[in-house]
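Engineer: Pasting the sequence and the predicted coordinates here, then a few questions.
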Amino acid sequence: GGGGGGGGVLSRFVLNQSSAQRYVWLPQAGGWSLYWSLPRDQCDQYAHCGAYGVCDVGAASMCGCPAGFAPASPRNWELRDSSAGCARRTRLNCTGDGFLPLRGVKLPDTTNATVDAAIAVDQCRARCLANCSCVAYAASDVRGGGSGCIMWSSPLVDIRKFSYGGEDLFMRLAASDLPTNGDDSSRKNTVLAVVLSLSGVVLLALAAFFVWDKLFRNKVRFQSPQRFTSFDSSIPLNQVQDRKMEDETRHSNELNVTLFDFNTIAFSTDNFANLAKLGEGGFGPVYKGELDGGQTVAVKRLSKFSTQGLDEFKNEVMLIARLQHVNLVRLLGCCIHGEERMLVYEYMENKSLDNFIFDKARSAQLNWSKRFNIILGIARGLLYLHQDSRFKIIHRDLKAGNILLDGDMNPKISDFGVARIFGDDTDSHTRKVVGTYGYMSPEYAMDGVFSVKSDVFSFGVLVLELVSGRKNRGMYSSGEQTSLLSHRMQAWRLWREGNALALLDEAVAGGGGGGYSRSEVLRCVQVGLLCVQERPEDRPHMAAVFMMLGNLSAVVPQPRHPGFCSDRGGGGGSTDGEWSSTCTVNDVTVTIVEGR
């Protein structure tokens, strides 16, 4: 470690084989406070997703493969081992190849890359295309629209997707794997020439298509209400002829779930058009659709290579079909067609919570009154899952992206793919840890131990995010002193100093949207810190959480030290020590290119 004096900030660095931390001295507290730490999350681990894999902490599966690639070892990916990376679907043949743009990423390891800062990006593309061993290129200087050239000729490792910022990487793909809107100009020219030479044939084909389309639409409109979109005559899920699902649903109670015809779903989403796409998560893409009766729906389509597969699909159907609550998203039905698996939900006009609280432009739309109402709504929904529903259910992936908002900004908990029905046991173990880092409780992330207190921890993170308007994880600009480790630490420090109001989002604290209740903000910070305490037994149950939030006269206990990679041997968790011994990684890399 090292420090500096002279009236400036006193700091020290702690380095070991797996991590690095910087601490600053706080004279008022009389102790060291963590300023930043690496790795911030699993995506900071070198080559966490293997060759050609893309790491995204915001995705449930974390590791994914770009278009034109598939998991090199699908079996291992199902077990959350993505170290083998991704493999090409089609081998490159040098002629006819094109490039797939990956936007907003950290560039791969440049150890074996070549850099030429003197040429333009277009020249870089041409040079890479002419070099059969070149697998990707990018601009070496992103200023002014981009210039210079970086070329890779070996498998790409250590790619990371950022929610904000990042750079553009252009990966080489075989012509057959290129999207229809790919950037290969020669390919476009070839298509254009064919179209012009066969214009007469195309016109005839279009005319025939419109005639067929009109007949098809009439047929779908006739069949859909009668067979599939009538919610008065639902089809039991265990009557669906799918052997894989049949084996495990045979002994379960009969579920009345509306089964939609594939053609009905395809027609409602304009054949899964990109314009109808609302977003994409670990399960797969989500589309906006309109049923024949005019009802707007959201369709979740299971990705073929998603790590959330058939079991999670069935799990979500079986669970949410039994649940009815104003703060849970409503499942309208499902579709099973060959290998296609889709879930049909009520449509939420304002999409997910993270679209608002982490967006500086849109966060002002959430004044304190709306934020407090969202906090109470999530608490009500979680209390129903834990205590008031027919089954005790642990969500296991509660995060801002899984909180949907209706037209009136009322919250609804969604995505029950990894939820579990819980018995009378206080906790359980799993070897397959699923969820989103930053929202996971320490005992679940490190040891696979989960309980209702795991959801309570995630709820506490959500509360602090709603109050502060800042993510609990991810990459931030150098001006912000927030990361996976320091976010809760900052809330804890401000609370102990009696300055918790400083945590409040500037969009609210600035006086916009009608002001805020000081007592409500302080109570939310205090309850949020109670929920993220180190030891599960110290965290309150959701019944107590809802009572403390909804009753301003209720006595709220003082929180103890929050839980995150900190000293597990501390017992009471009352110190500021950090878990350096349990946060292990293989390596840490930061790619820096000269001339940038």
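Structural biologist: It's in. Numbers count the residues shown, from 1 in each chain.

Engineer: Only C-alpha atoms from now on, for both contacts and neighbour counts.
Structural biologist: Noted.

Engineer: State the helix or strand in which the residue lying farthest from the centre of the chain lies.
Structural biologist: Distance from the centre of the chain peaks at residue 200, with 47.2 Å (Cα atoms, centre = their mean). Assigned by DSSP states H and E, residue 200 belongs to helix 199-227.

Engineer: mind listing what's buried in that helix?
Structural biologist: 221, 224, 227 (16 or more other Cα atoms under 10 Å).

Engineer: secondary structure class for the closest residue to residue 438 other than its chain neighbours?
Structural biologist: Once flanking residues are discounted, residue 438 sits nearest to residue 473: 5.5 Å by Cα to Cα, 6 or more residues apart in numbering. Of the three states, residue 473 takes coil according to DSSP: H, G, I helix; E, B strand; the rest coil.

Engineer: What separation is there between residue 473 and residue 440?
Structural biologist: 11 Å (Cα to Cα, to the nearest Å).

Engineer: okay, the two: which has more neighbours?
Structural biologist: residue 440 (27 against 20; other Cα atoms under 10 Å).

Engineer: Run through the residues that contact the more buried one.
Structural biologist: 396-397, 454, 457-458 (Cα atoms under 8 Å, 6 or more residues apart in numbering).

Engineer: Now render those as TSV, adding secondary structure and distance to residue 106.
Structural biologist: As requested, the contacts of residue 440 are arranged in TSV below (DSSP: H, G, I helix; E, B strand; the rest coil; distance: Cα to Cα, whole Å):
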residue	secondary structure	distance to residue 106
396	coil	28
397	coil	25
454	helix	31
457	helix	30
458	helix	27
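
Engineer: this is the comparison structure:
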Amino acid sequence: MYLHGNGSLELIGAKRKSLYKSFDHPTKTWLPKQLLKFKTNLTSTISVSNLSTGKFSLQLSYKNIGFYFNLSSPQKYRTLDIQNGEKFSSGMDLLKFSFKKEGVRYTATRNHSLFLRLVPKGQFNIYRITDGKLEIFYLSIQKLYGECIYPTYRGNYGVCSRDKCSCPGDSRYFNKLNATANEFSCAQDAPLSCQNITLHKFLTLENVSYFGFVSQFVDIDVESCKMACLNDCSCKAALFQYKSNLNIGNCSLPMELYSLRNNTGVVFNDNALAFIKVQMQSIIIAETPSKEQKLPLVLLMVLHVSAFLVLSIGACYCYKRWRKKKFVLQMQRRDNSNDSSSLHVTNILRKFSFEDLRSAMQNFQIRLGRGGFGYVFEGVLHNSTKVAVKRLGPDVKQGKKEILSEVETIGNIHHFNLVRLVCYCAQRSNRLLVYEYMFNGSIYKWIFHRNHAQTLTWETRKKIIVQIAKGLEYLHDYCNPNIIHFDIKPQNILLDTDLNVKISDFGLARLIDKDHTHVMTMPKGTPGYMAPELIGGRNITVKIDIYSFGVVVLEIICGRKSSNSWQGDYLIDTLKIKAEENQLSDLIDEQSEDMQNNKEDAVRMIRIAISCLQKNLYKRPSASMLVKVFEGLMDLEAAADYSFLNFILEETPPDIIPSASSKIIPSVFNKLIIMQSK
């Protein structure tokens, strides 16, 4: 490793070959004379202490710098003009930008020691070091709005002005959080519930705008805009912009609401109205009924009391019968270690109560998908961190086993290509795992459910494959104890904003002590990705993940599923035929022109995948070997015989025949027999 005088760190390999230069891979900091390419983004971190990818990014163009807040799609909140050769002044001339064909460099006009950085709240700052002291100059502040230009400057729902900040409307609906000079945010007193939209109302804010105004409806009247928000469970506000007539304007329905901007004193092209959706239920209870309402309320109360008495008498007999049983069960739950309410796996991760997470998840209204053991929901924690929450199913024994496995497995490990577990909840039957949110979902939708705009390039697919291998290398070689994932498949390979890989779902994972290389286990995983040795359930090694990795690589390169049981179409059969005919290029994704232009490299990747599918697990490469191959430090010997791609199961030796009483093994066995014998 060599640290150059300009601050670039370079990793040099065999024959003085340069393997890595930090200047070519900037993250949040831009150094003087460092060429920032037009296709390269700087991204912020979540916080000063949490270095995971944050919500903010910047992109260079030939004329300016665009700043984006990354929600479901990037939304621009600021543009900074930098013309060729122009100096940027902030009290003194500090920077001079110079444009090249492929990107932009900058220099300090007075030979200052400085650098630029995109910080967690979205500010882009100059940091100058003078006599050991650090000075800060703010590049991205706008004259009209000041620091109100930043989407999260006043947290969720905060209305930002130059001289003060406030919560929307009546204090009965919102509470101030962290109301200090540096921190401010608002929280709804009663979280929105979609069970009855008649309990929803709007707080009207005049002359208030929002950075992320994306028009869902154009040339619409204001009442239709509000009604569209009421009928949309995920809508948090109805934002309306118009010129002179409330009957014609544009309507935006944000699903998340961050800082709002008070336009008082600001010349704005359009008039702006913000209608904040709030829950009325707690307010209705607190209000005193009018005289006209008293009689219906009294009658309603009488009916309720009567019904209550009848039901109480009817339930009394049943209650006596199961009261004793319930009491015994409650005592067992308190004293028995099987009670997940007492589950506390690690001191590193924060444990939340179910009520806290239900509030953050807005009563689990926004569902992202379904996992192997339950549903996945979208939510936002109190610190504005967007998260994905897996709520495990009602099976107490199975749910506890999975949460123990996931928390113990990834609660104490940290790697760039492994999804980060933020916190968890284990309160009786309520078991939730909270992960960092992946804005681009799994590679499954990118490979199999895509449109032309989402077709992955060869370089992106190669990056995804290499990063999966690096994640497996960390699990297999650098964790103590080592970890077998057991369920590597496209649905468990997630992508962040920059399409970086995060391996997820460790519910089936197993730990292996350094002194052992094998484990015994029942067959588990997903048919089509399971290695042949899993049928026996013995001598299981980390190489089963390598087999699954090989199948995933084939799917990424070929752009098709490994099996299609409806049509009896199996990629493994076609792979064997094309390999024996030396026509592997026929398998490359035909929907991608870029893949067709890189056939030679793609075929080389298919051959690496074939080596991972060896029936003899000792012939499969390890994850560390694969990483070295991808980095050009070694080569794999190509398979000369492709008969192993048949995967016809040989007779299982009597000493390792699985128990016939298992209900899992025969089903998996039959599926594999059908798939592999075709």
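Structural biologist: Looks like it arrived, so ask away. Every value quoted in this text rests on a predicted model; they were computed, and no experiment measured them.

Engineer: Return the distance of the helix holding residue 200 of the first structure from the chain's centre.
Structural biologist: 38 Å (Cα atoms, centre = their mean, to the nearest Å).

Engineer: Then stretch 481-501 of the first structure?
Structural biologist: 24 Å.

Engineer: same check, this time on stretch 305-314 of the first structure
Structural biologist: The answer for stretch 305-314 of the first structure is 16 Å, by Cα atoms, centre = their mean.

Engineer: residues in the first structure aligned with stretch 299-309 of the second structure?
Structural biologist: Against the first structure, there is no aligned range for stretch 299-309 of the second structure (TM-score structural alignment).

Engineer: and what of stretch 400-419 of the second structure?
Structural biologist: Counting by TM-score structural alignment, stretch 400-419 of the second structure corresponds to residues 310-329.

Engineer: Could you do stretch 601-614 of the second structure as well?
Structural biologist: So stretch 601-614 of the second structure sits over residues 520-533 in the first structure, by TM-score structural alignment.

Engineer: What lines up with residue 491 of the second structure in the first structure?
Structural biologist: That one, residue 491 of the second structure, aligns with residue 401 by TM-score structural alignment.

Engineer: count of residues packed around its match?
Structural biologist: For residue 401 of the first structure, using other Cα under 10 Å, the count is 18.

Engineer: Enumerate every residue touching it.
Structural biologist: Here residue 401 of the first structure is in contact with 352-355 (Cα under 8 Å, 6+ apart).

Engineer: ok, which stretches of the stretch 451-600 of the second structure are helices?
Structural biologist: With DSSP state H, counting those that start in this stretch, the ranges of helices along the stretch 451-600 of the second structure come out as 458-473, 543-558, 571-580, 593-596, 599-612.

Engineer: so the second one corresponds to what in the first structure?
Structural biologist: Okay, so that is helix 543-558 of the second structure. The aligned range for helix 543-558 of the second structure is 453-468, by TM-score structural alignment.

Engineer: Tell me how far the matching stretch lies from the chain's centre.
Structural biologist: 16 Å.

Engineer: whereabouts in the first structure does the helix or strand where residue 239 of the second structure lies align?
Structural biologist: Element membership for residue 239 of the second structure, per DSSP H and E: strand 237-242. Against the first structure, there is no aligned range for strand 237-242 of the second structure (TM-score structural alignment).

Engineer: so what does that strand touch, helix or strand wise?
Structural biologist: The contact analysis (3 or more Cα pairs under 8 Å, 6 or more residues apart in numbering; DSSP states H and E) places strand 237-242 of the second structure against helix 222-230, strand 249-252, strand 271-279.

Engineer: at 6 Å what do you get?
Structural biologist: Applying 3 or more Cα pairs under 6 Å, 6 or more residues apart in numbering; DSSP states H and E, we find strand 237-242 of the second structure packed against strand 249-252, strand 271-279.

Engineer: so what's residue 379 of the first structure up against?
Structural biologist: Residues in contact with residue 379 of the first structure, defined by Cα atoms under 6 Å, 6 or more residues apart in numbering, are residue 546.

Engineer: counterpart of it in the second structure?
Structural biologist: Using TM-score structural alignment, residue 379 of the first structure pairs with residue 469 in the second structure.

Engineer: how close does that match get to residue 488 of the second structure?
Structural biologist: 11 Å.

Engineer: Now do stretch 403-414 of the first structure: everything it contacts.
Structural biologist: So stretch 403-414 of the first structure is contacted by 327-329, 348-353, 374, 377, 402 (Cα under 6 Å, 6+ apart).

Engineer: The match of helix 543-558 of the second structure: average distance to aligned residues in the second structure?
Structural biologist: Relative to the matching residues in the second structure, stretch 453-468 of the first structure has an average distance of 0.6 Å after the fit, by mean Cα distance after the TM-score superposition for the first structure.

Engineer: Quick check: the gap between residue 225 of the second structure and residue 206 of the second structure.
Structural biologist: Counting by Cα to Cα, the gap from residue 225 of the second structure to residue 206 of the second structure is 15 Å.

Engineer: Pull the number of nearby residues for residue 552 of the first structure.
Structural biologist: Neighbours around residue 552 of the first structure, by other Cα under 10 Å: 12.

Engineer: circling back: need the helices of the stretch 451-600 of the second structure in CSV with distance to residue 241 of the second structure, can you?
Structural biologist: CSV is the format used below for the helices of the stretch 451-600 of the second structure (distance: least, Cα to Cα, whole Å):
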stretch, distance to residue 241 of the second structure
helix 458-473, 39
helix 543-558, 44
helix 571-580, 53
helix 593-596, 42
helix 599-612, 50
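
Engineer: Deepest-packed of those, please.
Structural biologist: When the helices of the stretch 451-600 of the second structure are scored by mean count of other Cα atoms under 10 Å, the highest mean neighbour count falls to helix 543-558 (a mean of 25).

Engineer: the inter-axis angle of that one versus helix 599-612?
Structural biologist: 160 degrees (axes from the mean of the first three to the mean of the last three Cα atoms, to 10 degrees).

Engineer: Would you mind getting the angle between helix 543-558 of the second structure and helix 458-473?
Structural biologist: Put simply, helix 543-558 of the second structure runs at 170 degrees to helix 458-473, going by the same axes, to 10 degrees.
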